[in-house]
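[1] quick one, what's the 3D model for this:
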Amino acid sequence: MYWYLYVLKNYAVFRGRARRQEYWYFFLFNLLISLTLTGVDKLIGSPPSGEGAGMLASVYSLAVLIPSIAVGVRRLHDIGRKGWWMLLALIPLIGTLVLVYFFIQDSQPGANEYGLNPKEIDTDSVGHFKV
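    Below you'll find the predicted structure:
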């Protein structure tokens, strides 16, 4: 839950780097919340606002759109790629598969043009950054 809240707090930060853990924990909690809201929409009979999505799930998806893009851009920075690679998501299937491949790669060791490697920054035993 820490990484989910961390991404939301940094919702419009497109600079820097995001390690795999940050991206994938955000993705996991985002997916769980979306599925839960979709279930609640079906239970309460919320009017669909699109293809099978109810009002609650749609509002939530819109609310996390910018944080999702921002953490994706930071994740690409972590492997040494420009954030513009996120535009691959606009290409059906192939673009998504390429992005998933990028997102599962390990961090580029050391510093790169986007900053220090987040894995090499001083953290406590559970991965939270020491201040």
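[2] could you use CA atoms for every contact and neighbour count after this?
    Will do.
[3] the residue of the chain most remote from its centre and Val13: what is the separation?
    Relative to the C-alpha centroid of the chain, counting by C-alpha atoms, centre = their mean, Gly45 is the outermost residue, at 29.1 Å. Going from Gly45 to Val13 by C-alpha to C-alpha, to the nearest Å gives 36 Å.
[4] likewise for Leu35?
    Counting by C-alpha to C-alpha, the gap from Leu35 to Val13 is 26 Å.
[5] these two: which has the busier surroundings?
    Val13 (17 against 13; other C-alpha atoms under 10 Å).
[6] how is the more buried one assigned, secondary-structure-wise?
    Of the three states, Val13 takes coil under DSSP: H, G, I helix; E, B strand; the rest coil.
[7] this one next, for a side-by-side:
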Amino acid sequence: MTAHPIDSLRNTLSFSFQPRGRADRGEAWTYLLAATLCATLLSGMVSALTTGALADCLSLGIVVTCAIPAPALAARRFHDFNRSGWWSLALAPGALRLLLLEILQRGFGWSAREVAEDVLRWIDWAIFPTFGLAYLALLAWPGSSGANRFVASSAGRGHDRPAPR
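    The predicted structure is shown next:
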């Protein structure tokens, strides 16, 4: 049974720093849509109300803040596949690349970002297939049914009873 989108988002935010337990596809999609919408709207408001370096810093802060739950959610999503949350580290190079390019753009302008992208395009072929496939798996594949080694509850969902170690 899929949780209501508000309950899924509340669950994601409640467990922002807790990689234990499981997260279903609905929780991952709800977070993705809510974080994208929130970052877009808030960054747009900041751009409309302020300019220059302040707007850039505030917009970057909004994006980073919206991304805080992502690592723990990714680990819980891998747990839903009955896989170790350490597999979520496959997402780290792609996410760090995007973050560093945003920092370069906000701090030093588009020209600095373009230089970095010219250098990084030679290693993108190694980073983004892994990043893209892992990200698609998190969003598309259904989790394992029933209890697994990460959650011992009979429903197999939630954070109430992590599996004993």
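[8] overlay them and tell me the TM-score.
    The TM-score (TM-score structural alignment, normalised by the length of the first structure) is 0.75; 119 aligned residues with a C-alpha RMSD of 2.6 Å.
[9] map the residue farthest from the centre of the first structure onto the second structure.
    Here Gly45 of the first structure is matched to Thr50 in the second structure, going by TM-score structural alignment.
[10] roughly how far does its match sit from Arg22 of the second structure?
    Taken as C-alpha to C-alpha, the span from Thr50 of the second structure to Arg22 of the second structure is 40 Å.
[11] and Ala140 of the second structure, by the same measure?
    Distance, Ala140 of the second structure to Arg22 of the second structure, by C-alpha to C-alpha: 15 Å.
[12] and the longest helix for the second structure?
    Longest helix in the second structure by number of residues (criterion: DSSP state H): helix 25-49.
[13] average offset of that helix relative to the first structure?
    For helix 25-49 of the second structure, the mean distance to aligned residues of the first structure following superposition is 1.0 Å (mean C-alpha distance after the TM-score superposition for the first structure).
[14] flag every buried residue along that helix.
    The neighbour-count check on helix 25-49 of the second structure (16 or more other C-alpha atoms under 10 Å) flags 25-32, 34-35, 39, 43, 46-47 as buried.
[15] farthest pair within these?
    The distance between the two most remote of these (C-alpha to C-alpha) is 32.6 Å, for Arg25 and Ser47.
[16] output the contacting helices and strands for whichever helix or strand comes after the longest helix of the second structure.
    Using DSSP states H and E, the next helix or strand after helix 25-49 of the second structure towards the C-terminus is helix 52-67. Applying 3 or more C-alpha pairs under 8 Å, 6 or more residues apart in numbering; DSSP states H and E, one finds that helix 52-67 of the second structure contacts helix 25-49, helix 92-108.
[17] how near is the residue farthest from the centre of the first structure to Ala63 of the first structure?
    From Gly45 of the first structure over to Ala63 of the first structure the distance is 21 Å, taken as C-alpha to C-alpha.
[18] how about Thr96 of the first structure?
    Per C-alpha to C-alpha, Thr96 of the first structure is found 21 Å from Ala63 of the first structure.
[19] of the two, which one has the most company?
    Comparing Thr96 of the first structure with Ala63 by neighbour count (other C-alpha under 10 Å), the higher total belongs to Thr96, at 16 against 13.
[20] just give me the match in the second structure for the more buried one.
    Mapped onto the second structure by TM-score structural alignment, Thr96 of the first structure lines up with Phe131.
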